[in-house]
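Visitor: Here is my input, please return the structure:
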Amino acid sequence: MRTPCRRFWRRLKLKGIRHFVILLGTPRQKVIPAVTSESKTPLLDTIATPEELRRLPESKLRQVADELRTDLIDCVSKTGGHLGAGLGVVELTVALHYVFNTPDDRLVWDVSHQAYPHKIITGRRSLMGTLRQEGGLSGFAKRDESPYDAFGAGHSSTSISAALGMAVARDLSGASNRVVAVIGDGAMSAGMAYEAMNNAGALDERLIVILNDNDMSIAPPTGAMSAYLARLVSGKTYRTLRDTAKTLTNYLPGAVRQGARRTEELTRSLFTGGTLFEELGFYYVGPIDGHDLNHLLPVLKNVRDAKNGPILVHVVTKKGKGYQPAEHSEDKYHGVSKFDVITGTQAKSKANAPTYTGVFAESLLKEAAEDDKIVAITAAMPAGTGLDKFQSAFPKRCFDVGIAEQHAVTFAAGLAAEGYKPFCAIYSTFLQRAYDQIVHDVAIQRLPVRFAIDRAGFVGADGATHAGSFDTNFLAPLPGMVVMAPADEAELVHMVRTATLYDEGPISFRYPRGGGTGVDLPTRGEALEIGKGRIVREGGKIAILSFGTRLADALAAAEELDSFGLPATVADARFAKPLDHDLVLRLARDHEALILVEEGAVGGFATQVFQFLSQAGLMDSGLKVRALVMPDRFVEHATPEAMITQAGLDKAGIIDAVFKALGEQAKRTMHA
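Guide: The predicted model follows:
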C-alpha cells in the first residue's frame, strides 16, 4: 500500500491551522526490542475476542499491547505483508476494542493495511500464518472475513464516507451504536476525506473520526499538557458547559452570537489546534499520544459517551513503533517480504531480470536527461512507481501530490497545456479513481499526458482491491487515446521513448508488477509507429494475438502446438487503441482460428478486436475466434502464477483454447 504524503500538512497554509501546544515534557516511551519467534505471549493467549479483552482490568492493557506487537512482528516475519502501519496502531487498536463494544459499535479502518493487530484480537490470530496466501486471510479488512470488519478497504480515504453512511443508517433505524472511522497513513491527503467531513459536519451526525497522524506533521510531539487538555475538552463537564453557553448565546444579537462562538473555538484551538476541522463542523480533540494508554483510554471513553455531533480525535503515532528496523526505515518496512526478526533483514527474491518498474524508471531518466520538458507525477507512491530515482535526479521536475489521483491527472493536464511533457505514473487500480479527470480534463482537450500504468494485471498477495484489471477497458473507448502494452521489458523501453515523442494527445502504456522476461535491453528506446503491431512467429492455421506480457506464454504454446502438427503464427498487438487493422485482417484471413490473449478484464483489447472484425464482416466468415481474458469476477489473493493459471492465461490455457476452437478437427490431428 502507499506511503504517506510527508509534505502535505507541512505545506498546508490554511488560516488558523497553526497552533500552539504547551509542552511539559513528553513521557519516555518503552521501546520494544527486536524479538524472536520464541517470545511468549501469555496474556494475549487468553484473548480470542474483544469481549475477552474487555474483561481485563485496565492495568493489564499495557502488557496486552506489548505482546500484540511481539506477535505481529513474528507473524509478518513469516508471511510478509504490511508491517510499519500496524506496529504504529497497536495501542490504538487495543484501546478502541476495549472502550467500544465491537462489533456492535462499528469500527471502520481506512486503507486497512494497518488492521493486522485488529485481525489478531478479533478471532483470527490462528490464521495469521495464512496472511495474503491463497485461501488465507486478506491483507485488508474484508466484510465476509469477519463481523468485526465493518467495511472492506484496500484503497484510501473512504472510511469517513462509509462511517457517515453507517451513522445515518443507524439513526434512520433508531439504533444507538457508535460508529468510529480510523484514518491516517497519508489518507487525509485525499479530497474525498474532506468531502465526507464537510457532509458530516453539515448533517451534525453523531460520528467519531480518529485521525492517526503517524507522520507528526500536523502537530509537535505531545506531552502532559496536551493530554490534559484533550481529556478536559472531551469530557462531559466541558461539553455540557459549552452546550449551555451555546444555548445562552442564541438569545444574543446575531453579530454578538457569532462572535462568541468564534471566540470559544479560536481560544480552544490556540491550545489544541484543529481550526480546520472545526470549520468543517467537527468537534476537535487532541493531539494526544497514540502510544500512551493512560492518555488514550480516558479520551476515547469521553468521546464514546458524547451524544451529539461529529468528533475528531487527533492521535499522534509512530509508524513502525517498537521495532527498531521499522522505526528507522519507514518506507522499507511499510510493506515487507519475509524477514529475520533479530536483524530485520528481508528475504530477497532471486536476481533474474530487472523489474518492469525499474526499467520504466531508468528509461524515463534517460529521456529526461535530454529533454527538460519532461516532468514526473506520482500520487504518494514515489518508490512503488520507481519515481524516487527521478526525484533524486530532478527534484524540481518530480511532484508527489499525495493520495490524490484526481488532482494528479488534472495537474498533469495543466502542465501539458503549457507545453510540458508530464508522465503520470499511477498504479492501474488507483488510476480508476481519476477516470472523470482523464475523460474531461485530458481526453476531450486532447492534451498529451503520458500515463505510465504500473501493476497492470494480477498483483498476487494484494488481491482483488489492487488488481490492474480495468485500465484497458476504460481507456480504449476514449476518442484519441493511445493505449499500449509492452510484451517484455525491451518493448517497455521503446514505449517510454514513443510516449516522450508523441504530442498529439494522451497516451498510455501498461506493465505488470515484478520482473521481466530477461531479454536484452536497448541502450535507448526507439519510437514505435503508432497503431502498428508485429508478427513475431510465422505459422499455419492457428493465429495467436497477444496484448501485453502474455506474449511469452503465447510463444511457448506455439512451440508445443508444433508437436501436434498445428503450426501457429504469433503476433504482438502492441496497441489496443488505435488497433492495427491491417495486422488483424491478415491474421483473420490467413488462419482458421484466432486466439486473443490479454491479462485484463472482459471488455478490453479483445473487445476492440471483436468490434473491428464485426464491422469488417469477418465474424461470419467461418473464422473461429476465442478470447482469453481475466475471469468475470474479482479474483482473490494468491501468487500471480496461480492467478494466471486459474484464469487460463498461461501456455496450457492457450493450447486448450486452440483445441476447443478447432473442435473435432483438432482431436483428429492429435490422434494422427
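
Visitor: Please count neighbours and contacts with C-alpha atoms only from this point.
Guide: Will do.

Visitor: residue ranges of the strands in the stretch 51-200 of the chain, please?
Guide: Assigned strands in the stretch 51-200 of the chain, in chain order: 81-82, 106-109, 179-184 (criterion: DSSP state E, counting those that start in this stretch).

Visitor: can you list these in JSON lines and add mean neighbour count and distance to Thr357?
Guide: Shown next, in JSON lines, are those (neighbours: other Cα atoms under 10 Å; distance: least, Cα to Cα, whole Å):
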{"stretch": "strand 81-82", "mean neighbour count": "22", "distance to Thr357": "20"}
{"stretch": "strand 106-109", "mean neighbour count": "26", "distance to Thr357": "29"}
{"stretch": "strand 179-184", "mean neighbour count": "26", "distance to Thr357": "27"}
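
Visitor: Please name whichever of those strands is nearest to Ala642.
Guide: strand 81-82 (18.5 Å; Cα to Cα).

Visitor: tell me the centre residue of this protein?
Guide: His155 (4.3 Å; Cα atoms, centre = their mean).

Visitor: for the closest residue in space to that residue that isn't next to it in sequence, what are its contacts?
Guide: Of all residues not flanking His155 in the chain, Val111 sits nearest, at 5.1 Å (Cα to Cα, 6 or more residues apart in numbering). Val111 makes contact with 1, 140, 153-159, 183, 187, according to Cα atoms under 8 Å, 6 or more residues apart in numbering.

Visitor: So Pro287, which state does it fall into?
Guide: For Pro287, the assignment made with DSSP: H, G, I helix; E, B strand; the rest coil gives strand.

Visitor: please give me the structure for this one as well, since I'd like to look at both together:
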Amino acid sequence: MTILESIRGPRDLRPLSGAELDELADEIRELLIQAVARTGGHLGPNLGVVELTIALHRVFDSPADRVLWDTGHQSYVHKLLTGRQDFSKLRSKGGLSGYPSREESVHDVIENSHASTVLGWADGLAKANEVLKKDDHVVAVIGDGALTGGMAWEALNNIAAAKDRPLVIVVNDNERSYAPTIGGLAHHLATLRTTDGYERFLAWGKDVLQHTPVVGKPLYGSLHGAKKGFKDFIAPQGMFEDLGLKYVGPVDGHDIGAVESALRRAKRFHGPVLVHCLTQKGRGYRPALADEADRFHAVGAMDPLTCEPIAPAAGPSWTSVFGDAIAEIGAERPDVVAITAAMLHPVGLTRFAERFPDRVWDVGIAEQHAVVSAAGLAAGGLHPVVAVYATFLNRAFDQLLMDVALHRCGVTFVLDRAGVTGTDGASHNGMWDMSILQVVPGLRIAAPRDAEQLRAQLREAVEVDDAPTLLRFPKETVGASVPAVGRVGGMDVLLRPERPERPEEAGLRGAEADVLFVAVGVMAEACLRAADLLAGRGLSCTVVDPRWVKPVDPALAPLASRHRLVAVVEDGVRTGGVGAAVDQALRDAETDVPLTTFGIPEQFLPHAKRGELLADLGLTPVEIAGRISAALARKENGQ
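Guide: Sure, this is the predicted structure:
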C-alpha cells in the first residue's frame, strides 16, 4: 500500500515523518499526472500546491476549521487528502467535480469557481465565528492571479478593519493565473520575492555610502534611521501590514516544514494574518514547466509522456476561428483594440497580441474594470473588443449597462464558452447571457451558427460605433457550414417548407407551413434534423436563423403568422431568453400563434459532457420533434 492509499482523511497526515511527507508529495504528483492525462482537467495549478495543501491539512483541522479555495481549480490535492482518490471519472458524469463540491464532501465549503470571491466568504465566516463565539479557524487560499480582482481588495479592506478577528489568508504566489499575472500587484509580489536580498542590499549601501566623501556618512545615517521606509522600498510587505494584516513570508511553498511553521505562527495570532507562499505552477512535470503560456493550466485527455491529445479535435475550435478573424480585422482597422481579463490565450487573442502588442490589454481577473476601461477606449475614439468567457461577463453586468450601454459606447463583447460547456460544472456554463442581457437598451446580440457566420457577424459588430454589440459561441469545435437558402428581413432561411409555393411568390412570402423553427446559433443543426424527423411525419417546417437574436427581427412576426406553431430553440436559460423575447415580440405585433421554447430550465447543471447535458435537457432532434408533434396534436384536438 502506498502512503497516499493509507490517507482516508486529513488526520491521517499527522503521524507522518518528514521523509514520508516528501514521498507522499511525489505519489500525489504521479497520480495527478496520470489521472488528469486520462480525463483532462486542471493539471498545472494542482501540481503547484501539493506541499502547501499537505501543510494546510496538518496544521488545521478540517472540516471544523474551514479551508476555502479561491477559484477551486487547485483543489485536486485537497480532494485526495479528504478521502476522494477515485479520479477515474474526474469531470465526467457521475464522477468527481473539477472544483470543490458540497455534494462530495463536508470538507468543501464553497464551490463557486469564479475567482476573487474567497476573501469575502472568509470575512463572513470569521464574523459568524465571532458572533457565535466559536474558536474554529477560517483559512482562505487565494492565488496571486485572483488577487488582481477588485472583490479581493474590497474584502481585504473589511478584513483589516477588525484587527482582533482571527483569519488566515494564504497567498499562493506562482506568478500566474491562466497566464503570467500582470499589473501593479504582480510587481509588488515580485518585489516581495526578493526579500532575501534586503540585508545584502543594506550591507552594500553601508559600504558604498560610508566610503563616499563628505555626504556619505550623514546620508547613510538618515537612511538607516528610516529603516522601515527603506525596507518597504526594497521589500514592501508594509503594503499588507499598513492595511492591518500581519504579514508572514515569503515562504517556500514546496518546503512542507517551512509552510507548516508559517501556518502555525499565523494560527496562534489573534487577528488577520497573510501567509505569502511561493509556489511553482506545474511543479514536478517537465512538459508543464516548459509551457511558458500557461504551465498546463488546463489540459484535455492526453498521453502523459508525449502530451499529444488522445482524441484530436475533429476541426478548428470556435476560439481559433475568432482569433484568426480578429487578427485580420486588426490589420485592416487600426482603431480596433482588444481587452481580456487574465485570459489572453484561452479566448483566442494570441495572434492579435503578437501582431499588435500595443493594442491589447490583459487587465487581470478584473472583468468590471475591463468593461469600464473599454467604455473609456470607445469614448476616446477606438473600437474595443472585450473577449471573455460567457460566464464571467455576468460579473460586469452593471458596467455593461451603465457605463457602456447608457453612454452608447461602441464596444464589442465576444463571449467564448457560451451555452452549455459541460465538464467544468455549474458555474462555468455560459447559459445566462441571453437572459440577463435582454434588458440592456441598445445592445445587439449575435449567435453565429458556423464559422462563416462568426467571421461575418464579427465584422458587422465592429462596424457599430454608437451602441454595444455582442457575439457568443460555444466551447466545442466548429461544425460543418450550414448554408442559407434564402433571406427574410435580416434572418437567414435555412430550410423552406416542402409544400408547393406559387411561382410568382419569391422566398417565403406566400408559404404556409406547420412549424417555424427559430434556431439560435449552434442549435441550427439540431433544428434542421428535427425538421427532417417531422417531415417524415407529414409536417412541413421552416427553419430560420435570426443571426442577431436581440433585438427580435421585425420580419419574424409576419413570417410566424403563416405557421401553425413557432418553436424557439436556444442553448441558454429559457426564462427571459430569446424564446421569451420572441414571444413578447409576437404579442406586441398581435400575432396569435402558439409558441414553444426549448432551452435550459432555471437550474444549475451538473458536470458532464456537453452532449450528455443537452440530451438530459431535451435539446436533441428526437426530443424536439417529439414535443412539437405532441403540441400540434393537442392543438388539433382543441386542448
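
Visitor: still on that earlier bit, turn the strands of the stretch 51-200 of structure 1 into a markdown table, columns for distance to Leu501 of structure 1.
Guide: Putting the strands of the stretch 51-200 of structure 1 into a markdown table (distance: least, Cα to Cα, whole Å) gives the following:
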| stretch | distance to Leu501 of structure 1 |
| --- | --- |
| strand 81-82 | 38 |
| strand 106-109 | 43 |
| strand 179-184 | 39 |
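
Visitor: Please name whichever of those is nearest to Val459 of structure 1.
Guide: Val459 of structure 1 lies closest, by Cα to Cα, to one member of the strands of the stretch 51-200 of structure 1: strand 81-82, at 13.3 Å.

Visitor: mean shift of that closest one relative to structure 2?
Guide: Following superposition, strand 81-82 of structure 1 is found to deviate from structure 2 by 0.3 Å on average (mean Cα distance after the TM-score superposition for structure 1).

Visitor: What's the match for the residue nearest to the centre of structure 1 in structure 2?
Guide: Aligned counterpart of His155 of structure 1 in structure 2: His114 (TM-score structural alignment).

Visitor: What separation do you get for that match and Gly348 of structure 2?
Guide: In this view, His114 of structure 2 and Gly348 of structure 2 are 20 Å apart by Cα to Cα, to the nearest Å.

Visitor: and if you look at Glu602 of structure 2?
Guide: Taken as Cα to Cα, the span from Glu602 of structure 2 to Gly348 of structure 2 is 30 Å.

Visitor: So for these two, which sits in the more crowded spot?
Guide: Using other Cα atoms under 10 Å as the criterion, Glu602 of structure 2 and Gly348 rank with Gly348 on top: 25 against 12.

Visitor: Could you find the counterpart of the more buried one in structure 1?
Guide: So Gly348 of structure 2 corresponds to Gly386, using TM-score structural alignment.

Visitor: Contacts only, for its match.
Guide: Taking Cα under 8 Å, 6+ apart, one finds 357-358, 360-361 in contact with Gly386 of structure 1.

Visitor: List the buried residues for stretch 598-611 of structure 1?
Guide: For stretch 598-611 of structure 1, a neighbour-count test (16 or more other Cα atoms under 10 Å) marks 598-610 as buried.

Visitor: Kindly report the same for stretch 259-277 of structure 2.
Guide: 259-260, 262-264, 266-267, 269, 271-277.

Visitor: Filter the residues you listed down to just the ones in helices.
Guide: 259-260, 262-264, 266-267 (DSSP state H).

Visitor: Now do Leu377 of structure 2 against His383 of structure 2, distance only.
Guide: 7 Å.

Visitor: cool, Leu80 of structure 2 as well?
Guide: From Leu80 of structure 2 across to His383 of structure 2, the span is 47 Å (Cα to Cα).

Visitor: the more surrounded of the two?
Guide: A direct count of neighbours by other Cα under 10 Å for Leu80 of structure 2 and His383 places His383 higher, at 25 against 21.

Visitor: show me the residues around the counterpart of that one in structure 1 that make contact.
Guide: With TM-score structural alignment as the criterion, His383 of structure 2 lines up with Lys421 in structure 1. Going by Cα under 8 Å, 6+ apart, Lys421 of structure 1 touches 373-375, 415, 448-450, 500.

Visitor: Tell me the one of the buried residues of stretch 259-277 of structure 2 nearest Ala155 of structure 2?
Guide: Pro272 (11.9 Å).

Visitor: now the strands for the stretch 201-350 of structure 1?
Guide: 207-213, 283-289, 310-316, 335-336.

Visitor: any chance of the contacts of Lys421 of structure 1 in TSV, plus distance to Met197 of structure 1, secondary structure and neighbour count?
Guide: What follows is the contacts of Lys421 of structure 1, written out as TSV (distance: Cα to Cα, whole Å; DSSP: H, G, I helix; E, B strand; the rest coil; neighbours: other Cα atoms under 10 Å):
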residue	distance to Met197 of structure 1	secondary structure	neighbour count
Lys373	38	coil	16
Ile374	37	strand	22
Val375	33	strand	24
Leu415	30	helix	19
Pro448	35	coil	29
Val449	32	coil	33
Arg450	33	strand	27
Thr500	40	helix	23
